[in-house]
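> model this:
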Amino acid sequence: MSGTDRKNIRPGLNVAVVQKQHQRSGQLSEGTVKDILTNSSFHPHGIKVRLDSGIVGRVKHIIED
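Okay, here's the model as predicted:
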């Protein structure tokens, strides 16, 4: 599932995000959503979130259990 729609993202969801400094390489970090930082309902590069670990990035993939 894509991370570009805010309606798909909720706290407690496991996701893969790309951090600002890793956008060129595309390196992903995985974790659990703590806060949703994007206010708009859609963002073409992914909804920005804060993970439980403190990492801030844009959601690239939602990890299905």
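> from here on, contacts and neighbour counts on C-alpha atoms
OK.
> before we move on, which element is the most centrally placed residue in the chain in?
Closest residue to the average C-alpha location of the chain: Val59 at 2.4 Å, with CA atoms, centre = their mean. Using DSSP states H and E, Val59 falls within strand 56-62.
> One more, so I can put them side by side:
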Amino acid sequence: MRMMDGTRRKDIKPGLTVEIVLKADQRTGKQTRGVVKDILTSSPNHPHGIKVRLENGQVGRVKVIHT
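Just a heads-up that it's a prediction; the model follows:
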């Protein structure tokens, strides 16, 4: 199982399991695991991570992609 960071949009697809940092957790860097529902960032990459919505409705920036 190799892990990728979440800075490139093309690496992220709905249905993938990822670790995101929620806006409220940006100071602590606490990560939340979930399954991608929607990709919210339109640019091909983002230095802080691509913003996604998880299936449970939480929104944050991808830090780790589980493949």
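> what range in the second structure does the strand holding Val59 of the first structure sit on?
Aligned by TM-score structural alignment, strand 56-62 of the first structure falls on residues 59-65 of the second structure.
> quick one: that stretch to the first structure mean distance?
Once fitted to the first structure, stretch 59-65 of the second structure is off its aligned match by 0.2 Å on average (mean CA distance after the TM-score superposition for the first structure).
> ok, the residue nearest to the centre of the first structure - contacts?
Counting by CA atoms under 8 Å, 6 or more residues apart in numbering, Val59 of the first structure touches 2-4, 15-18, 46-49.
> what separates stretch 33-52 of the second structure from the chain centre, distance-wise?
Between the centre of stretch 33-52 of the second structure and the centre of its chain there are 5 Å (CA atoms, centre = their mean, to the nearest Å).
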